[in-house]
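Asker: Below is the sequence, then the predicted model.
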Amino acid sequence: MKLIGMLDSPYVRRVAISLDRLGVDFEHEPLSVFSTFEAFSRINPVVKAPSLVLDDGTLLMDSTLIIDYFEAQSRADAKLLPQQPQALAQALQVLGLALAACEKAVQIVYEHNLRPSEKLHHPWVARVTGQLLAACGALEQLLAAQQPTSVERPDQAGITSAVAWSFMQLMLPEVVKAGDFPAFAEHARRLEQSELFKRYPQV
């Protein structure tokens, strides 16, 4: 099967790391939704990254749906989300905040990189920035209060939050300042040093 998309996307990268962690064999095809739009559109006319082409040709898209598909097939002891309701709720709380941070960070990046500067809507940027920092603040509190994520066997909440942090530091370090979120930064630093994460560098 083929995973389509660039690893500088936090959504593509979280899928790649998660599939590897689940023991799923796949080929990565690094197509961009911008510079290789036409080539991407021949695989998926929607041109949405990540896209995953299964062995039978079925096309999946959206990072969470792709991961859910393989999570549903994995053994109980290999799953990336806990099965007990309270533990699951806690993991989903972290995961939801990490995905919200990714979404708001991408919105800010697109606003600055795709819209002419004279047409920037500053109230919108301010609002999205506030949402981004609120998500990071909540993640900082949660990560500071919990046991460190296993580097050898990270769960889905740990993977996605680390990927989100690295993306924000790559694209918006002046907005999400590392010194303001020490637990969040340390969480990502530990996972980025693992062989699992090193196999899928974002740059």
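Answerer: Cool, the structure landed.
Asker: contacts, neighbours, all on C-alpha from now
Answerer: OK.
Asker: outside of stretch 50-61, which residues touch it?
Answerer: In this structure, residues lying in contact with stretch 50-61 by CA atoms under 8 Å, 6 or more residues apart in numbering are 1-5, 11-12, 15, 44, 48-49, 62-63, 66.
Asker: Below is an additional structure, to be compared with the one above:
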Amino acid sequence: MQLIGMLDSPYVRRTAISLRRLGIAFEHRSLSVFRDFAVFHGINPVVKAPTLVLDDGTILVDSGLIIDYAETLTGHSLLPLAAPARAQALRRIGLALIACEKTVQWVYEVKQRPAEAQFQPWCERILSQLDAAWQALEADLQTVGSLGWLTGPEPGQADISIATAWTFYQHVGLDQRDDAPACPALTAFAARAEQRPEFKAFPLE
């Protein structure tokens, strides 16, 4: 099977790392939805990253759906099975995905759109939502020891999602804002995750 998409997307990277953690062999094709639009369109006409092409040609999109399918192949989940722990992991994943979404929205609104076309109240709203997600996750991570992970001895889906989201956030420079919330626990947590072999195998491009 093939995973299509650039690793500068936190969604593509989250998927690649998860597939590696699940022990699923795949080929990664680093195609841009912008520069490689025509090639990507030939694979998946909706040009959505990540795209997973199965061996029979079936196309799957959306990182969460791809990971869900991958877990059915292996019979192993990167989420806890017990309801209370699973709910907590899903809450954290949701916050991480919100942070990804808001970071992407900020990039398109501020870095891609001309200054005269930007809507300042919308930019402020994006940042307020982004900061709220990080502050909630920072509070959670302050309770985790320096050697532990959120749901066990090995990184689970919450760990992967949070770390890839924070690395992406740092990559676009939003952590350098004068009014950015201080998140030392998140910074240390993501730095430790990035030293893992599955993270090093798929570095942010």
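Answerer: Received the coordinates, thanks. Owing to the predicted nature of the structure, the values given are computational and were not obtained by experimental measurement.
Asker: Quick TM-score on the pair, please.
Answerer: Once the chains are overlaid, their TM-score stands at 0.94 when taken by TM-score structural alignment, normalised by the length of the first structure; 201 aligned residues with a CA RMSD of 1.8 Å.
Asker: For PyMOL, what selects the buried ones among the contacts of stretch 50-61 of the first structure?
Answerer: Restricted to the buried members of the contacts of stretch 50-61 of the first structure, where burial is judged by 16 or more other CA atoms under 10 Å, the PyMOL selection command reads as follows:
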select buried, resi 1+2+3+4+5+11+12+15+44+48+49+63+66
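Asker: Nearest to S194 of the first structure, out of the contacts of stretch 50-61 of the first structure: which one, please.
Answerer: Comparing the contacts of stretch 50-61 of the first structure against S194 of the first structure with CA to CA picks out V15 as the nearest, at 16.4 Å.
Asker: ok, for the closest one, nearest residue in space, not its chain neighbours?
Answerer: By the measure of CA to CA, 6 or more residues apart in numbering, the closest residue to V15 of the first structure outside its immediate chain neighbours is S63, 6.0 Å from it.
Asker: follow-up on the earlier one: can you list which of the contacts of stretch 50-61 of the first structure are found in strands?
Answerer: For the contacts of stretch 50-61 of the first structure, the ones inside strands are 2-4, with DSSP state E as the criterion.
Asker: so can I have a markdown table of the residues you listed showing distance to P123 of the first structure?
Answerer: Written out in a markdown table, the entries for these read as follows (distance: CA to CA, whole Å):
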| residue | distance to P123 of the first structure |
| --- | --- |
| K2 | 40 |
| L3 | 36 |
| I4 | 34 |
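Asker: What strand or helix carries the alignment partner in the second structure of A188 of the first structure?
Answerer: In the second structure, the residue paired with A188 of the first structure is A190, using TM-score structural alignment. Secondary-structure element containing A190 of the second structure, defined by DSSP states H and E: helix 184-193.
Asker: how about the strands of the second structure, start to end?
Answerer: Read by DSSP E, the second structure holds these strands, from start to end of the chain: 2-4, 27-29, 51-53, 59-61.
Asker: Out of these, which is closest to L90 of the second structure?
Answerer: Taking CA to CA as the criterion, strand 59-61 is the member of those that comes nearest to L90 of the second structure, at 19.7 Å.
Asker: mean shift between that closest one and the first structure?
Answerer: The superposed strand 59-61 of the second structure is, by mean CA distance after the TM-score superposition for the first structure, a mean 0.2 Å from where its aligned residues fall in the first structure.
Asker: Is it correct that I66 of the second structure is in contact with R14?
Answerer: No: with contact taken as CA atoms under 8 Å, I66 of the second structure and R14 are classed as non-touching, separated by 10.4 Å.
Asker: Tell me how far the longest helix seen in the second structure lies from the chain's centre.
Answerer: What stands out as the longest helix in the second structure, according to DSSP state H, is helix 83-106. What separates the centre of helix 83-106 of the second structure from the centre of its chain is 9 Å, taken as CA atoms, centre = their mean, to the nearest Å.
Asker: returning to what we had before: mind putting the contacts of stretch 50-61 of the first structure into CSV with distance to V109 of the first structure?
Answerer: Converted to CSV, the contacts of stretch 50-61 of the first structure look like this (distance: CA to CA, whole Å):
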residue, distance to V109 of the first structure
M1, 30
K2, 27
L3, 23
I4, 21
G5, 17
Y11, 15
V12, 16
V15, 21
N44, 24
K48, 17
A49, 16
D62, 19
S63, 19
I66, 24
